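In: Please find the sequence and the predicted model below.
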Amino acid sequence: MNQNFDIIIVGGGAAGFFTAINIAEKNPKLKVAILERGTEVLNKVRISGGGRCNVTHACFEPNELVKFYPRGEKELRGPFHQFCSGDTIEWFEKHGVELKIEADGRMFPVSNSSQTIIDCFLKATQKLGIAVLTGQSVQSIFKKDNLWKIETQNENYLTEKLILATGSNPKIWEMLQTFGHAVVSPVPSLFTFNIKDARIKELPGVTAQVTVKVKDTKLTSTGPLLITHWGMSGPTILKLSAWGARILHDKNYQFTIFVNWLNDVDATDAEKILKELKQEHAKKSVSKKSPFELTNRLWESLVLASGIESETKWADLSKIQLQNLANQLTNGTFQVNGKSTFKEEFVTAGGIDLKEINFKTMESKLHENLYFAGEIVNIDAITGGFNFQNAWTSGFIVANVIS
């Protein structure tokens, strides 16, 4: 027995729900269903942003917003002119959810709970009569006459228009390849660097404003770095991992980084500053107090790594020791040996080749009435609400076109 719907959305996540709600609001006569393989919907929404749900980012200029997407920058410019962060804020306000901006630009529900977003979506789907069908793992998809036939393990569905919002689901990607779609193989995008190094071993929890470069590449990133038990993390490292997702994967996550703990001061200038400090603080111990915006613990560790003993006074520093210290401060070399990914915040680079999608409609260029929303396509962003913004924008465009 086939169940018939006007529109079927596969994937009960952020993109799937947002698309369904917008379609049904624009055209309440349409019979819409969401098929979700798991027993629960909106799981990623629940755990995102540490359970607070980082809905979007307070960047309201489409041409600026696209710069946060290592993959998709060019393609998203048009879509963001249709539906941007400001539209997201307005949409959620209309649906009873107020958002707030944090100091770093990330936006969360005022309630500080992702449950607010989940409740908003569930309430809307109930009100609009959207069928939310869980435990529906898609086994096959094929075209029958002018309809799409979707077989799950226990049901068959027919629909005129099919929207895939399945995120990084390899099984669906495989099915699409049989339809002639090219899939860019997925690799992890947001991860931290595993580093075993005496200089940072005792410093978990220490942060600094730094510039990091990856040796033998053009990859560079500036921002806050966090030292952890397993190495280095924080926005600047996550940014590098996103922009370098493919390059670092090809290096098998074995590579060298250079850390400038003084951010934009080079070794020559650092040496000059250190010489002045040598004059000013001649009688004081070098390692006791950081003269830069670094924690005392980090400063002390870098002093020791420069071959300067803990009781050494500034006046007693040799030229070589000054050079070593300038080098440790501005060009510290660290060996990365592997990565750690956050299971909850897991984002992949990869998905349907962007050349095969019409970004005015999010429709497949190869198959009529087949649409995509969210992370199923080869678009991903750094952390900060940008991946969700892509889900909202692509879902809104699909809804606009087909309802």
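Out: Sure, I can see it.
In: switch to C-alpha atoms for all contacts and neighbour counts from now on
Out: Fine.
In: so how many other residues sit close to Leu190?
Out: As a burial measure, the neighbour count of Leu190 was computed by other CA atoms under 10 Å and equals 28.
In: I figured it was touching Leu238, is that so?
Out: Yes - in this structure Leu190 lies within contact range of Leu238 using CA atoms under 8 Å: 5.5 Å.
In: joint contacts of the two?
Out: Ile382, Thr383 (CA atoms under 8 Å, 6 or more residues apart in numbering).
In: Now for Glu155, how many residues are close by?
Out: Neighbourhood size, Glu155 [other CA under 10 Å]: 14.
In: for Pro28, that is, sorry about that
Out: Here the neighbour count serves as a burial measure; for Pro28 (other CA under 10 Å) it reads 15.
In: show me the contacts for it.
Out: For Pro28, the set of contacting residues under the criterion of CA under 8 Å, 6+ apart consists of Leu128.
In: With Lys100 instead?
Out: Lys100 touches Met107, Phe108, Pro109, Val110, counting by CA under 8 Å, 6+ apart.
In: That one and Phe80, how far apart?
Out: When CA to CA, to the nearest Å is applied, the distance between Lys100 and Phe80 equals 21 Å.
In: same question, Thr56
Out: Thr56 sits 13 Å away from Phe80, going by CA to CA.
In: quick one: furthest residue from the center of this protein?
Out: If you look at how far each residue of the chain sits from its centre, by CA atoms, centre = their mean, the farthest one is Lys283, at 48.9 Å.
In: how close does the closest residue to that one other than its chain neighbours get to Lys288?
Out: Setting aside the residues directly before and after it, Lys283 is nearest to Lys313 in space (CA to CA, 6 or more residues apart in numbering), at 5.9 Å. In this structure, Lys313 and Lys288 are 10 Å apart, going by CA to CA.
In: likewise Gly350?
Out: Taking CA to CA as the measure, Gly350 and Lys288 are separated by 48 Å.
In: quick one, which of those two is more surrounded?
Out: Neighbours were tallied for Gly350 and for Lys288 using other CA under 10 Å; the higher tally belongs to Gly350 (24 against 16).
In: element containing that one, please.
Out: Here Gly350 sits within strand 348-352, counting by DSSP states H and E.
In: got another, please set it beside the one above:
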Amino acid sequence: MKKVIIIGGGAAGFFTAINVKELNPELDVTILEKGKDVLQKVKISGGGRCNVTHACFEPKELIKNYPRGKKELLGPFHQFMTGDTFEWFDNRGVPLKVENDNRVFPEANTSQAIISCFTELTNKLNIKVTTNQNVIDIEHQNHSWKVITKNKNHQCDFLVIASGSGKKIWDLAKKLNHKIITPVPSLFTFNIKDPRIFDLGGVSVPNAIVKIAKTKLENSGPLLITHWGLSGPAVLKLSAHGARILSEKNYQYNVIVNWLGMDSDEVLEMLNNFKKKLSKKHIYLRSPFSNLPKRLWERLLNATKISTNANWADLSNKQLNSLSIQLTQGLFNANGRTTFKDEFVTAGGIDLKEIDFKRFESKIHKNLFIVGEALNIDAVTGGFNFQNAWTSGYICAKSIAENSIL
């Protein structure tokens, strides 16, 4: 009986193992997990609900959400796509639902639905799951693999690296002559100390435009003020696409914020109209822009040095111009970053040029497969990293199942 060892007891590892066994029940499949528990990232993802994928059903659109791996994933997404993910889980008793922002979760609204699905299937299919198996070395021996842990030596015909991002596994891959793209943080928030946003944690706008000064980096979407700076989808997506550039800047750069997501000339025209229509109204009374919270509006007025007693009629053209700039071209100094420690994502990993993406197999070593975030592939927030895990895991499993029959 041919043996398959999968290093990593996370989403990609379990998905690969289950599909290998379902496609070829004759194979002996073992998952090696270095920790005492499996599927921990699945458990905490999506606030404990597990953001399984994203409701984007066109491969050419889906790949736009992968700052690294965009070109390489186009072909694989034609083999196993978002719709296939829906069908896979539905067929195994875990129906999925699409939320208003197109994120996809289990209908049960808990990550435990995914965890239970995986653990029950591994038991049913007689897949061995062993914990506390810290891999310390990998050896290629003729046509087989030897995986050495602190507890035991494992021999196999097919080896899958599905351990996510981590220096230890990348060092082992380097020893096997794979090139490692140096990892840098992705998906982080901007640390900003500025009186305009101080103590406004929790205040948000629905459609801001955020740019990094003196670069081409720009993104739009919901923007959230936190106690440490700026966050929300607009910032997280920007951090993912600009991961390497911002790392090179040592996380010190200027951020340009358009709070309204509107053209500055259009905003200036609106301000002039407000001056005419609301001339006798106190300018601090309320925000004239429905999507701009009152507390933020007051801070931007203060930054423009507009008197707290001013009416709209009191504003000069210079003040209106300055206010328009605060609303659409606010300049903030970022100094540092804050990452999601539990859901840490990196840009970096095994060089994509060394992988056959029709099979997710190493071009350097036959029967060595690499899936998920161990590769230099990462995505923006919203379920895209999991979709990469499902796609790479399924294609890898199919390749192993077919190879084992030859």
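Out: That came through, no problem. All figures in this text were calculated on a predicted structure; none of them were measured in a lab.
In: Kindly provide the TM-score of these chains.
Out: Once superposed, the chains reach a TM-score of 0.98 (TM-score structural alignment, normalised by the length of structure 1), with 399 aligned residues with a CA RMSD of 1.0 Å.
In: returning to what we had before: corresponding residue for the residue nearest to Lys283 of structure 1 in structure 2?
Out: Structural alignment (TM-score structural alignment) places Lys313 of structure 1 against Asn311 in structure 2.
In: So what's the residue count around that match?
Out: By the other CA under 10 Å criterion, the neighbourhood of Asn311 of structure 2 contains 18 residues.
In: For it, give its distance to Leu320 of structure 2.
Out: Distance from Asn311 of structure 2 to Leu320 of structure 2, by CA to CA: 13 Å.
In: Also Lys280 of structure 2?
Out: Spatial separation of Lys280 of structure 2 from Leu320 of structure 2 under the definition CA to CA is 16 Å.
In: swap in Ala401 of structure 2?
Out: Counting by CA to CA, the gap from Ala401 of structure 2 to Leu320 of structure 2 is 67 Å.
In: again with Phe77 of structure 2
Out: The span separating Phe77 of structure 2 from Leu320 of structure 2 equals 50 Å under the rule CA to CA.
In: for Pro59 of structure 2, same thing?
Out: 45 Å.
In: corresponding residue for Val212 of structure 1 in structure 2?
Out: Structural alignment places Val212 of structure 1 opposite Val210 in structure 2 (criterion: TM-score structural alignment).
In: Give me the three-state assignment for that match.
Out: For Val210 of structure 2, the secondary structure call by DSSP: H, G, I helix; E, B strand; the rest coil comes out as strand.
In: so what's it up against?
Out: If a contact means CA under 8 Å, 6+ apart, then Val210 of structure 2 has Glu218, Asn219, Ser220, Ala234, Val235, Leu238, Val255, Ile256, Val257, Asn258 as its contacts.
In: right, and out of those residues, which lies closest to Arg68 of structure 2?
Out: Of all the contacts of Val210 of structure 2, Arg68 of structure 2 sits closest to Leu238, with 13.2 Å by CA to CA.
In: and Lys94 of structure 1, how many residues sit next to it?
Out: Applying other CA under 10 Å, I find that Lys94 of structure 1 has 10 neighbouring residues.
In: quick one: the counterpart of it in structure 2 and Gly13 of structure 2, what's the gap?
Out: Residue correspondence, TM-score structural alignment: Lys94 of structure 1 in this structure matches Asn91 in structure 2. Spatial separation of Asn91 of structure 2 from Gly13 of structure 2 under the definition CA to CA is 20 Å.
In: One more: Ile6 of structure 2?
Out: If you measure Ile6 of structure 2 against Gly13 of structure 2 using CA to CA, the figure is 6 Å.
In: Likewise for Ser220 of structure 2?
Out: Plainly put, Ser220 of structure 2 is 34 Å away from Gly13 of structure 2 if you go by CA to CA.
In: which of those two has more neighbours?
Out: Gly13 (29 against 20).
In: circling back to that earlier point, shared neighbours of Thr56 and Phe80 of structure 1, which are they?
Out: Between them, Thr56 of structure 1 and Phe80 share no neighbouring residue, with contact defined by CA under 8 Å, 6+ apart.
In: more crowded one of those two?
Out: For Thr56 of structure 1 versus Phe80, the count of surrounding residues by other CA under 10 Å is larger for Thr56: 26 against 22.
In: residue contacts, the nearest residue to Gln319 of structure 2 once chain neighbours are set aside?
Out: In this structure, Gln319 of structure 2 finds its nearest non-sequential neighbour in Thr304, 6.8 Å apart by CA to CA, 6+ apart. Residues near Thr304 of structure 2 by CA under 8 Å, 6+ apart: Gln319, Ser322, Leu323, Gln326.
In: Kindly report the same for Ala334 of structure 2.
Out: For Ala334 of structure 2, the contact set (CA under 8 Å, 6+ apart) comprises Phe190, Asn191, Ile192, Lys193, Tyr251, Gln252, Tyr253, Asn254, Val255.
In: any idea how far Ile212 of structure 2 is from it?
Out: Taking CA to CA as the measure, Ala334 of structure 2 and Ile212 of structure 2 are separated by 10 Å.
In: joint contacts of those two?
Out: When contacts are counted by CA under 8 Å, 6+ apart, Ala334 of structure 2 and Ile212 are jointly contacted by Tyr253, Asn254, Val255.
In: Just the closest of those to Ala113 of structure 2, please.
Out: For the shared contacts of Ala334 and Ile212 of structure 2, the nearest to Ala113 of structure 2 is Val255 (40.0 Å; CA to CA).
In: The closest one reaches Ile212, doesn't it?
Out: Yes - counting by CA under 8 Å, Ile212 is a contact partner of Val255 of structure 2 at 4.8 Å.
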